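>>> Structure here, sequence nowhere to be found:
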């Protein structure tokens, strides 16, 4: 996980490879009493999140919570539905 934050991480004297391209970790956020969090500015900039952006909140009991842009989620869902529809007709 440290390699997501820094690129000079060493483990037992061996330099660890930097995080893969496109993988990020911005640190910790705090949930307020209304259940809100602040998405770090750099994350908002990288993913093009602006006021009014819609996100789908996904969860897995073992893996945790993920946020996905609604447009991307809807596009992938449509593609999956088209494949399922095609398979059912065949």
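Thanks, I have the structure now. Only a predicted model underlies this, so the values are computations on that prediction, with no experimental measurement involved.
>>> Every contact and neighbour count from this point should use C-alpha atoms.
Fine.
>>> Give me the nearest residue to residue 10, chain neighbours excluded.
residue 16 (5.4 Å; CA to CA, 6 or more residues apart in numbering).
>>> With residue 58 instead?
residue 66 (5.1 Å).
>>> That neighbour against residue 57, yeah?
Yes - Residue 66 lies in contact with residue 57 (CA atoms under 8 Å); the separation is 5.9 Å.
>>> residues near residue 7, how many?
As a burial measure, residue 7 scores 13 neighbours (other CA atoms under 10 Å).
>>> And for residue 75?
For residue 75, using other CA under 10 Å, the count is 11.
>>> which residues does the residue nearest to residue 10 contact?
3, 7-10 (CA atoms under 8 Å, 6 or more residues apart in numbering).
>>> so what secondary structure elements neighbour the longest helix along the chain?
Ordering each helix of the chain by length in residues (DSSP state H) puts helix 70-89 first. On a contact count with 3 or more CA pairs under 8 Å, 6 or more residues apart in numbering; DSSP states H and E, helix 70-89 meets strand 55-60.
>>> for comparison:
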């Protein structure tokens, strides 16, 4: 799995094996062996690769985008899977998403929409925190 991820990330970032090798201080042949699955980078090199590609170490090693042809998401970004709409319009938020965002039963989610870009689901508490950041106080003299 890591070999496939390494190759996909390198191609996505439009880097050659030589460029990757130079950036993490190994030979091009070593990078080629990692991508072919003939060997595996040690922890230090895996950390350097994760940093180079701005992905988590866990995703570098474990992400399985084979069936979906997806690239590993950058750090802090997630692909939680697909949720199906139930008969009454309900969706189930995947467990990993609930864990990462600390969503518990009874929490409110804000559904945002853009006709061109689709839907977004934001925990209500995060939406209020965001709105508080962008609010500017209204002053009478500003009229």
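Looks like it came in fine. Model, not experiment: these values are computed from the prediction.
>>> what's the distance between the residue mapped onto the residue nearest to residue 58 of structure 1 from structure 2 and residue 127 of structure 2?
Matched across to structure 2, residue 66 of structure 1 falls on residue 120, judged by TM-score structural alignment. Distance from residue 120 of structure 2 to residue 127 of structure 2, counting by CA to CA, to the nearest Å: 11 Å.
>>> more neighbours, the two?
residue 127 (14 against 11).
>>> quick one: contacts for the more buried one?
Contacts of residue 127 of structure 2 by CA under 8 Å, 6+ apart are residue 110.
>>> Ok, residue 69 of structure 1 next?
53-56.
>>> ok, which pair from those is furthest apart?
By the measure CA to CA, 53 and 56 form the most distant pair in the contacts of residue 69 of structure 1, at 10.2 Å.
>>> neighbour-wise, which of these two wins?
Comparing residue 53 of structure 1 with residue 56 by other CA under 10 Å, the one with more neighbours is residue 56, at 14 against 11.
>>> so what corresponds to the more buried one in structure 2?
Aligned partner of residue 56 of structure 1 by TM-score structural alignment: residue 110.
>>> Can you classify the residue nearest to residue 58 of structure 1 by secondary structure?
On the three-state scheme (DSSP: H, G, I helix; E, B strand; the rest coil), residue 66 of structure 1 is labelled strand.
>>> Show me where structure 2 has its helices.
Going by DSSP H, structure 2 shows helices at 2-12, 17-24, 28-36, 43-53, 57-62, 95-100, 124-134.
>>> Map residue 46 of structure 1 across to structure 2 for me.
So residue 46 of structure 1 corresponds to residue 100, using TM-score structural alignment.
>>> Can you tell me how far that match is from residue 84 of structure 2?
20 Å.
>>> can you check residue 106 of structure 2 too?
20 Å.
>>> Show me which of those two is the more surrounded one.
Taking neighbours as other CA under 10 Å, residue 106 of structure 2 and residue 84 compare with residue 84 leading, 10 against 6.
>>> Now do the contacts for that one.
Contacts of residue 84 of structure 2 by CA under 8 Å, 6+ apart are 91-92.
>>> try residue 107 of structure 2
Contacts of residue 107 of structure 2 by CA under 8 Å, 6+ apart are 123-124.
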